[in-house]
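Kindly generate the corresponding structure for this input.
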Amino acid sequence: MKLAVVGGGSTYTPELIDGFARLRDTLPIEELVLVDPAADRLQLVGGLARRIFARQGHPGRIVTTSDVDAGVADADAVLLQLRVGGQAAREQDETWPLECGCVGQETTGAGGLAKALRTVPVVLDIAERVRRTNPDAWIIDFTNPVGIVTRALLQAGHKAVGLCNVAIGFQRKFAALLGVAPVEVHLDHVGLNHLTWETGVRLGGPDGDDILPKLLAEHGDAVAGDLRMPREIVDRLGVVPSYYLRYFYQHDAVVEELRTKPSRAAEVAAMERELLTMYGDPTLDEKPALLAKRGGAFYSEAAVDLAASLLGNGGSPHQVVNTVNNGTLPFLPDDAVIEVQASVDRTGATPLAVPGLDPLFSGLIANVTAYEDLALKAALHGGRERVFKALLAHPLVGQYAYAERLTDSLVAHNREHLAWA
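The predicted structure follows:
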């Protein structure tokens, strides 16, 4: 079995490598190719990756290359984890929206749109290369904004499934609070990427007893603390929202918070410099503890599980993924991409049935889906007016004057990445 990781020079990658090494019985990789244009980073990450495999006795071969075509050739699955523009672009995404009093964040709001515009054309070019060299390969997208990027891939006819680590993070946290094994916890997880709610927590599978009320009654403070939300919000909702819902439920407070501290991008950039220094140590043969602060917790377990199922090597029967709606949420277009529990096998991901949703949740999902549709059109076809309309439709922007000003800022800060600008 051959897997390729595009964006393999990321400081995330040792987390992925560690999972591949530990879970080699689930996903028996014979060759792993790390693809990245940044040769210096790739050399450091690739060296550590080989040492991790050696330490854990993994027999697989790790190859590094900057040649996408060569890297993805004959791959059974291709994982995408790229960041177009690097942390410098992320720093901009997180700062210029604050000038209008809007949330500055890399996956939602104006910053998220900027990232989508930079990313979608690049991902589609990579996917076409995969299709030319190996049309049977699965594409697993971890590149944000996952929902929009996965929708672009699916609309272009690619074999793609989107992946996020939010759900597996909740599963692990809830299991720890309940004192059970993670495999025993099944989430009724519904929404869009980075706009989701856990409407039920079941033991033993999708038909198990819902213990969410008990979980919130006994551990509500811990759950709310992880979300960085007041417990009152969680109690009144009666569900567990993704922590990204902070940007919607506490918008103005979050803006003030973001204005008074260094950006997350600046923190991550400093962390990456330290990590890369560590990766260059020839005696290091395991992922360093600092990597846990970088983000992407449990990404490797989720990626292994998904790849194993798509390639017919087992994997969990039900997994939270980003896939095409196809009537699962009847208030959305069939071609929308939703993030829900799905049955995953060689044929792809088929969403499980979702009970009717409270309008409190379905209304916001519908609103953001409309924005994502406009955002994808802007990413595919360009043009200032398309960017403006996407911003005007986003519930974190929504005002004409803000949309006008943010459109100018977005174009000014991303001109080098926008072929039409």
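
going forward, measure contacts and count neighbours with C-alpha atoms only.
OK.

residues contacting residue 411?
384, 418, 421 (CA atoms under 8 Å, 6 or more residues apart in numbering).

neighbour-wise, which of these leads?
Highest neighbour count within the contacts of residue 411: residue 418, with 18 neighbours (other CA atoms under 10 Å).

max-length helix in the protein?
Counting residues, the longest helix found in the chain (DSSP state H) is helix 109-133.

Show me what it is packed up against.
When contacts are defined as 3 or more CA pairs under 8 Å, 6 or more residues apart in numbering; DSSP states H and E, helix 109-133 packs onto helix 68-72, helix 86-93, helix 146-155, helix 359-381, helix 384-393, helix 400-414.

and among those, the most buried is which?
Greatest average neighbour count among those goes to helix 146-155 (a mean of 25), per mean count of other CA atoms under 10 Å.

For the helix or strand following that one, name the packing helices and strands.
Proceeding N to C from helix 146-155, the next assigned helix or strand is strand 160-162, under DSSP states H and E. Contacts defined by 3+ CA pairs under 8 Å, 6+ apart place strand 160-162 against strand 138-141, helix 146-155, strand 318-324.

so which of the ones you listed comes closest to residue 396?
Among the helices and strands packed on strand 160-162, the nearest to residue 396 by CA to CA is helix 146-155 (16.8 Å).

got a list of contacts for the closest one?
Under the contact criterion CA under 8 Å, 6+ apart, helix 146-155 has outside partners 116, 119-120, 123-124, 127, 141, 143, 159-164, 192-193, 322-324, 335-339, 372, 375-376.

From the residues you listed, list the buried ones, please.
116, 119-120, 123-124, 127, 141, 143, 159-164, 192-193, 322-324, 336-339, 372, 375-376 (16 or more other CA atoms under 10 Å).

One more, please, to line up against the first structure:
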Amino acid sequence: MKKDFIKIVTIGGGSSYTPELVEGFIKRYDSLPINELWLVDIEAGREKLEIVGALAKRMVKKAGIPMNIILSYDRREALKNATFVTTQMRVGRLPARILDERIPLSHGIIGQETNGAGGMFKAFRTIPVILDIVKDMEELCPEAWLINFTNPTGIITEAILQYTNFKKAIGLCNVPVNMIEGFSKMLNADENDVTMEIQGTNHFIFATDVFVKGQSRFEELLEKYANLTKEDTIQMKNFVSLPYSPSFIKGLNAIPCPYHNYYFFTKEQLEEELEQFKTGTVRGEVVYKTEEELFEIYKQEELQEKPEQLSQRGGAKYSDAACNLIQSIYNNTGDIQYVNVKNNGAISDLPQNSAVEIACRITSDGPKPLSTGNLKLPISGYVHMIKSFERMVAEAAVTGDKNLAIAALNLNPLCPSDKIANVVIDELIEAHKDYLPQFK
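Okay, here's the model as predicted:
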């Protein structure tokens, strides 16, 4: 897809992640010579965009590359003739995330921004906006690729597949990148030599094989993984991963991603979150303070590079994964990456037209999913349940069907009671009513 002029548009440009994105593009400039990087935000995000945009310009100047940084509050103007569009937005900003966490916890169920009730309402706020962006892209840059790393990316990819005819959307997550990093250490192998077979949906994937230079090392890895201590588990910034019993891992014959802690250690995760609820330290509240500190650092005019403190923000590596994906599409590299795309038979017993997170070869025609056959028996029922939940949430986000939303939350393993599902959904709809016109 070589083009003489590369224009990348980042919607949610005022995000604290943007310096990592800019750093990634600078590092890859020789193979991805971007002419224009448009950072787009809404008027309410003006202050953050101005701060991040100024830092981005200083970073590019220091690097000595002719990448033009353009700040914009006009999405349609920015999208004209884009080559790639990335989305990293948060509808309702961090106060909405805090409500997604605190309201469920006030009723004794897990509050988390991508799983259960919290993930559902982040999807409800975000999907209509994403579908509007897709509509604009079909008109203004129909050849551009959409790289979405707004959460919950799997449900958002599902909505694009079910409710648009747009063929060039890819969902991205940093969890597989963290898994590869962790597996590489366990196998004492170079990260660049490690690939995996995965089955499932976003934040609900299982590694079912792992390769070093194309040779399976899964049995060795499974044995090591079954005997991890708490200190050795693959950790995310936003929660503590607990080690599984050897019996469970060996019986599963697959390695869960870190987010499975919410499902397989629900009691322990809920206890921890309820303690955070009491002390005003749920993850959204912690991130709110972290972001305040980051933006004070970003303001420093002598700062000309991504600060180390950004690594404390939960989504580190999202942006680097996005840069890798864009570079690979642009250069038709054929390397393996882990993305959310249309299934197309890659997992035989999931719906063909549904979104899965899976290993793909990345080409100039986009990701080509690597076939894995049927879901492995021990994980099959769970993956089908979560996939149904995602499809119901996507439909409710588009239709505003509250009854469907209640049924979806009831079917999610994190919800213990129909009564709680009704109360939590009523309270979250009321709390987010300014961002949920479809439910009025």
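
And the TM-score between them?
The TM-score (TM-score structural alignment, normalised by the length of structure 1) is 0.94; 418 aligned residues with a CA RMSD of 1.8 Å.

Reformat the helices and strands packed on strand 160-162 of structure 1 as a markdown table; add distance to residue 252 of structure 1.
Below are those laid out as a markdown table (distance: least, CA to CA, whole Å):
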| stretch | distance to residue 252 of structure 1 |
| --- | --- |
| strand 138-141 | 31 |
| helix 146-155 | 25 |
| strand 318-324 | 29 |
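
any idea how far residue 322 of structure 2 is from residue 40 of structure 2?
Note on residue 322 of structure 2: its distance to residue 40 of structure 2, by CA to CA, to the nearest Å, is 17 Å.

What lines up with residue 52 of structure 2 in structure 1?
When structure 1 is aligned by TM-score structural alignment, residue 52 of structure 2 is paired with residue 45.

What does residue 247 of structure 1 correspond to in structure 2?
Match for residue 247 of structure 1 (TM-score structural alignment): residue 262.

What count of nearby residues applies to its match?
20.

Name the residues of the helix or strand hosting it that come out as buried.
In the assignment (DSSP H and E), residue 262 of structure 2 maps to helix 261-264. By neighbour count on 16+ other CA under 10 Å, the buried set for helix 261-264 of structure 2 is 261, 262, 263.

before we move on, what about stretch 226-243 of structure 1?
Under the neighbour-count criterion of 16+ other CA under 10 Å, stretch 226-243 of structure 1 has 227, 229, 231, 234, 235, 239, 240, 241, 242, 243 buried.

Take those residues and keep only those in helices.
Counting by DSSP H, the buried residues of stretch 226-243 of structure 1 place 227, 231, 234, 235 in helices.

on that earlier part again, redo the buried residues of stretch 226-243 of structure 1 as JSON lines? Include distance to residue 292 of structure 1.
Below are these laid out as JSON lines (distance: CA to CA, whole Å):
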{"residue": "227", "distance to residue 292 of structure 1": "17"}
{"residue": "229", "distance to residue 292 of structure 1": "22"}
{"residue": "231", "distance to residue 292 of structure 1": "26"}
{"residue": "234", "distance to residue 292 of structure 1": "26"}
{"residue": "235", "distance to residue 292 of structure 1": "29"}
{"residue": "239", "distance to residue 292 of structure 1": "27"}
{"residue": "240", "distance to residue 292 of structure 1": "23"}
{"residue": "241", "distance to residue 292 of structure 1": "22"}
{"residue": "242", "distance to residue 292 of structure 1": "19"}
{"residue": "243", "distance to residue 292 of structure 1": "18"}
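
Of these, which is the nearest to residue 349 of structure 1?
Using CA to CA, residue 242 is the member of the buried residues of stretch 226-243 of structure 1 that lies nearest residue 349 of structure 1, at 21.9 Å.

State the distance from that closest one to residue 10 of structure 1.
On the measure of CA to CA, residue 242 of structure 1 and residue 10 of structure 1 end up 25 Å apart.

my guess is residue 92 of structure 2 meets residue 435, correct?
Yes: Residue 92 of structure 2 is within contact range of residue 435, at 7.1 Å (criterion: CA atoms under 8 Å).

what do those two both touch?
Residues touching both residue 92 of structure 2 and residue 435 by CA under 8 Å, 6+ apart: residue 125.

So for the two, which sits in the more crowded spot?
Neighbour tally, residue 92 of structure 2 and residue 435, criterion other CA under 10 Å: the higher count belongs to residue 435, 18 against 14.

At the geometric centre of structure 2, which residue sits there?
Centre of structure 2 computed as the mean C-alpha position; nearest residue by CA atoms, centre = their mean is residue 173, 3.8 Å away.

That residue: what's it in contact with?
Applying CA under 8 Å, 6+ apart to residue 173 of structure 2 gives the contacts 149, 153, 202, 318, 321, 339.

So the equivalent of it over in structure 1 versus residue 386 of structure 1, what's the distance?
Mapped onto structure 1 by TM-score structural alignment, residue 173 of structure 2 lines up with residue 164. Separation of residue 164 of structure 1 from residue 386 of structure 1 (CA to CA): 27 Å.
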